[in-house]
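Student: One predicted model, sequence on top.
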Amino acid sequence: MSSSPSVPTSFATPIPSPLPHPRYPSRFTSSLPCDEISSLGHEDGADAVPVPDSLLSTPRMVRNAVYSYVNPEDQSEGAFLLSWNKEFAKDLGINDSKLEKKNWTAEEYQNLVKVLSGGGRKIPKAEYEKQQQEGNKGPRLAQPWAHCYGGHQFGYYAGQLGDGRAISLYETVNPETGEPWELQLKGAGKTPYSRFADGYAVLRSSIREYLCAEAVAALNVGSSRSLAILSTETMVVREDGGEPGAIVCRVAPSWIRFGSFEIFFYRKDRKNLRRLAEYVCDEVFHLPKDDPQETAHFTEQFRKFHLNKAAEAAASTPMETQTASEDASESTTTATAAVEGAVEGAPVAEPQHKPKYRNRFAKMFEQITHRTAIMVSGWQAIGFCHGVMNTDNMSVLGLTIDYGPYAFLDTYDPTWVCNHSDTEGRYSFQQQPGICLWNLGRLALTLENYIGAQERVDDREWLQQQESDPEKEKHLKEAASDIVIEILNKSFRDVFLKDYRERMNAKMGLGAADQVRDQDLTTIVVPALKWMDDHEIDFHAFFRALAEYKVQTTESVDQNMDQVEALVKRLLSPTIWQAGGQSAVEEAKDWIMPYHTRIVQSDELKDDQARRARMNKVNPAFVLRNWVAQRVIERVTESVMKTREQSKEEDPDKDLLDRVLWMCQHPFGEEQQSSTKVEQVTVDGVTCEVKRNDAGLEAYGEFVGPVPEWGQGIQCSCSS
């Protein structure tokens, strides 16, 4: 039986089918430094002695490490699968014949539940040995680990944080696409980073994350993904008493965060900060090493620049020389202030023109900045509030991760705060782009020496000399500031605005990216949002209703007032319509007039039917609002209790999670056209029509429509 020299077979967990084959050993753990305590016993051979689980999971300060080996707590007794994401399973590279649960053997089901609930080492030896015969892929072995990272929480650096209840099970690679994935169990028990917590997750928060990761991804915004959710017998104690426990298997290409860099920066651990940065450049973004010929060419350019400056200085008068020196000092101060302004959301001054070399670390920061801009642009366009945008919750890949007290907007309110723990409104909906800039500024601080070193970043001896001298290190930071400012301007501000314009134009039926006009944002989109805010308009209903607006053969809004009134009446609540409907109609003209004019100027846009179809492909009919999530949680929890009590009562919600998962993954409503069956369902005294698609899954039904009074403005806390 072969094994990696870094992980003895006696210490590893077998990964059974139908789960995808693990990459063995893990690229992450074999490339980066491990926690010294958890690495004990990881030498291979007969003498290897595994560290006891009780020691591995003991909360402690971990230094000089990017991760710690730790085994999930065995919660497999009485655990069962609540939902399996067969659509995403295909992306992982799982064999087509094993995508659906109905195609698993009883043994495969039992072994999968064991692995995903921490009991993988209970898999019988015969089964484990059978898994080793898969051609030349290597053994189906994994050694789980937890990430070590720090982070700023609500604006203040909090020191060591880390995966307190999430444990990475293993890495895999889709054999067809070559895309890497890291499977992680959330709620899998204590780790060295649990501090005073228990490492568990409650069912309600697990359902929220399981569903929302797929909902956000389906709305074309970067997100972690969900593979499975399991119910466990663990009773988890939270503020309101005991709650049923659960484990989510969530997946991402990488779980590295801004805080992964911060912990080494604030500990002044330059060695491991460099190792992590190199790993992200090489393995996450696949950036090439800096070309020596290219750096030599830049050095020559830079030398000529300084020679010219020296010649100019020699030709100047003493007074002029003094003034130039003062100007240079002032420009440096201005550049530094501009960086602070950038992360605070203030206008950014363009850096002075002088030779700058972007090495691979600057390119890495540029990629992270670009991806973050696209992510938060998506959030603003789909009306998504993250709730806890701490730097430890920011992915270097620009993915939405760590779904806690999130919310999709109900009525449009830019000041909405979905996290009731956020008493100052730091992470309100309108603050999200600015907070991303602030967080990028914190990340830039950790990388500024490498960025500032420019073409000499691989001259380790020279760089060490600069870092050991405070005055020389100051020059590194000054050199970095110009590059960082330029990246924040071009790769965040410009990218954000471009992407946001394109998304909002598509939502409003104003055409594809090549049809965007600069004035659309200021004359149509922003006034429309203000009108929505003034009249408490449902954000998502607005765009679906706007798709029904017909310009027909009219040339002006005055000729189309019946359509305008119908649109406004549909969007306003009956009470508001009676109290001030006509006033709302008049105020709507501020954005409807330029909107109408913009549409009728284009033969493509004024085709009402085609425009409606395009809009309904980007504006969801189903939205995982907080009231929907709350209703699903209540019903699934009741269903879980029936299962555990072995109730004989019929359980209509046994497959509810699968049905709602399908809605999250297909939110736009086009599937309703192929529905084959219509049922009348009564919920809380209200009868609604439920359509079922060809697969027999509920197509939206009761979860689409006006927000019930009890469900308006639901906030959540960080507790889960």
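Tutor: Nice, thanks for sending it over.
Student: For the rest of this, base every contact and every neighbour count on C-alpha atoms.
Tutor: Will do.
Student: what's the longest strand belonging to the chain packed up against?
Tutor: Using DSSP state E, we find that the single longest strand of the chain is strand 225-238. Packing partners of strand 225-238 (3 or more Cα pairs under 8 Å, 6 or more residues apart in numbering; DSSP states H and E): strand 80-84, helix 86-92, helix 203-218, strand 241-252.
Student: Can you list the buried residues in stretch 276-290?
Tutor: Of all the residues in stretch 276-290, those buried under the rule 16 or more other Cα atoms under 10 Å are 276-281, 284-285, 287, 290.
Student: Reformat the helices and strands packed on strand 225-238 as TSV; add mean neighbour count.
Tutor: Formatted as TSV, the helices and strands packed on strand 225-238 follow (neighbours: other Cα atoms under 10 Å):
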stretch	mean neighbour count
strand 80-84	21
helix 86-92	18
helix 203-218	23
strand 241-252	22
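Student: Alongside the first one, take a look at this:
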Amino acid sequence: MDALGIPTSRAAAIVVSRDMVVRDQFYNGRMKYEPAAVVLRLAPTWFRIGSLEILTKEQEKLNLKQVVDFTVEHYMPTVERENYVKFFETVVEQSSALVAKWMAHGFTHGVLNTDNMSLLSITIDYGPFGFLDSYNPSFVPNHSDDEGRYSYLNQPKIFKWNLACLADALQPLLSAEEQQQTADIIKRFDDIYLEQFMSIFRRKLGLSRPAKDEVRLIQLLLDMMQQRRADFTQTFRQLGDLHLDNIELNEEHWALHSISNHRRFSEFITLYQESLKETETKEEERHRIMNSVNPQYVLRNWMAEAAIRQAEKGDFNLTNVLLKVLRKPYEKDDEAEALGFSNSPPDWACSLRVSCSS
């Protein structure tokens, strides 16, 4: 995630023990012994929206004020002390930027409650997460999320809900006028998020600046991808490798094949070319922009599962390969290509399920 340019906590180390522990991964009674392990995770602070909610609920106003003041003093240099509206506005802006980056890379958190949202708008509490394979807006990585509350498509909506909870938690520190100001900021969330979303998706298509029909262009591509279940990561990456004036698809463009025979594909290409012309974006610049924001590799669940199966046998070779490759996700790697990391996921990947205990 860090190498993708997404704000995140970091894993500093993992220590694996020879001691075995009993785990019931999917809470279905099928318990098994697995090696115990401890992961050391680092972040500037672990304060979350939930950290403030519980203090407000318990009417601990002094502690609430101390936590917010501490966060502002140490991590928000542009916010004046005790300017809690500006603090809230900063969290909203940074959070909208974070979820826009998630959406742009096909990342789905899986359990996005207020206790899993950092006040610093960094990705924390990795559990049943997953990157999209085929573009499915309803994708849910958490096997116990039957209602799809935390689906890929719902993430911006959930961010907005959680930020409204943050506004409620801050109320003991706000005057009536300031409470209204935070309510007004929440009302602007959709516009703030859309601006962030368009900024990054514009670059995913290689546009050097805004274009008149960019919203229609992006939506048209996503509609085709959804209808043909095109691979999310590789569709954008392979699109950046094409020459639009002379489109020739080969076996390396396997993701684009799924949309190239869509009845609206030629309409998309025409609109795409018009947008590039309007923004005066040359082909060389388009390729450069797209390859800087569209990764060749993301940590797909099948790749993690394959590494886990090896690691359970004491073989950490694939784990180390993944560490190497994912440190430079925008660069092609011969070993990664040989292992199929940029190929269509294997059939068995469709059956993978992830839980909070994964």
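Tutor: Cool, the structure landed. The shown structure was predicted, so the numbers you read here are calculated from the model rather than taken from an experiment.
Student: Next, the TM-score between them, please.
Tutor: Once superposed, the chains reach a TM-score of 0.90 (TM-score structural alignment, normalised by the length of the second structure), with 351 aligned residues with a Cα RMSD of 2.4 Å.
Student: how about the helices and strands packed on strand 225-238 of the first structure, which one is nearest residue 658 of the first structure?
Tutor: strand 80-84 (5.9 Å; Cα to Cα).
Student: Residue 681 of the first structure: which element?
Tutor: Using DSSP states H and E, the element containing residue 681 of the first structure is strand 677-683.
Student: Against which helices or strands is that strand packed?
Tutor: Against strand 677-683 of the first structure (3+ Cα pairs under 8 Å, 6+ apart) you get strand 686-692.
Student: helices or strands next to the very next helix or strand once past the strand it packs on in the packing?
Tutor: Once strand 686-692 of the first structure ends, the next helix or strand along the chain (criterion: DSSP H and E) is strand 698-699. Packing partners of strand 698-699 of the first structure (3+ Cα pairs under 8 Å, 6+ apart): helix 656-665, strand 686-692.
Student: Mind putting the ones you listed into a markdown table with mean neighbour count and distance to residue 564 of the first structure?
Tutor: What follows is these, written out as a markdown table (neighbours: other Cα atoms under 10 Å; distance: least, Cα to Cα, whole Å):
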| stretch | mean neighbour count | distance to residue 564 of the first structure |
| --- | --- | --- |
| helix 656-665 | 22 | 31 |
| strand 686-692 | 16 | 28 |
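Student: Take those and lay them out in TSV including distance to residue 381 of the first structure.
Tutor: Output for those, formatted as TSV (distance: least, Cα to Cα, whole Å):
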stretch	distance to residue 381 of the first structure
helix 656-665	17
strand 686-692	28
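Student: Residue 252 of the first structure is nearest to which of those?
Tutor: Nearest of these (Cα to Cα): helix 656-665, 17.0 Å.
Student: Onto which residues of the second structure does the closest one map?
Tutor: Mapping helix 656-665 of the first structure onto the second structure (TM-score structural alignment) gives residues 318-327.
Student: ok so, going back, relative to strand 686-692, how tilted is the strand holding residue 681 of the first structure?
Tutor: 150 degrees (axes from the mean of the first three to the mean of the last three Cα atoms, to 10 degrees).
Student: Can you give me the stretch of the second structure that strand 677-683 of the first structure aligns onto?
Tutor: Against the second structure, there is no aligned range for strand 677-683 of the first structure (TM-score structural alignment).
Student: Give me the distance from that strand to the chain's centre.
Tutor: Strand 677-683 of the first structure sits 35 Å away from the centroid of its parent chain (Cα atoms, centre = their mean, to the nearest Å).
Student: can you give me the helices in the stretch 201-350 of the second structure?
Tutor: Per DSSP state H, counting those that start in this stretch, the stretch 201-350 of the second structure carries helices over the ranges 214-228, 232-239, 254-260, 265-278, 283-293, 301-311, 317-326, 334-338.
Student: helices or strands next to the first one in the packing?
Tutor: Other elements packing on helix 214-228 of the second structure under the criterion 3+ Cα pairs under 8 Å, 6+ apart are helix 189-204, helix 254-260, helix 265-278.
Student: Pull out the buried positions in it.
Tutor: Result for helix 214-228 of the second structure [16+ other Cα under 10 Å]: buried residues 214, 217-218, 220-222, 224-226, 228.
Student: Please name the residues that touch residue 402 of the first structure.
Tutor: 209, 393 (Cα atoms under 8 Å, 6 or more residues apart in numbering).
Student: That one pairs with which position in the second structure?
Tutor: That one, residue 402 of the first structure, aligns with residue 125 by TM-score structural alignment.
Student: Assign a three-state SS to its match, would you?
Tutor: When classified by DSSP: H, G, I helix; E, B strand; the rest coil, residue 125 of the second structure comes out as coil.
Student: Residue 9 of the second structure versus that one, what's the distance?
Tutor: Residue 125 of the second structure sits at a distance of 8 Å from residue 9 of the second structure (criterion: Cα to Cα, to the nearest Å).
Student: Also residue 356 of the second structure?
Tutor: 18 Å.
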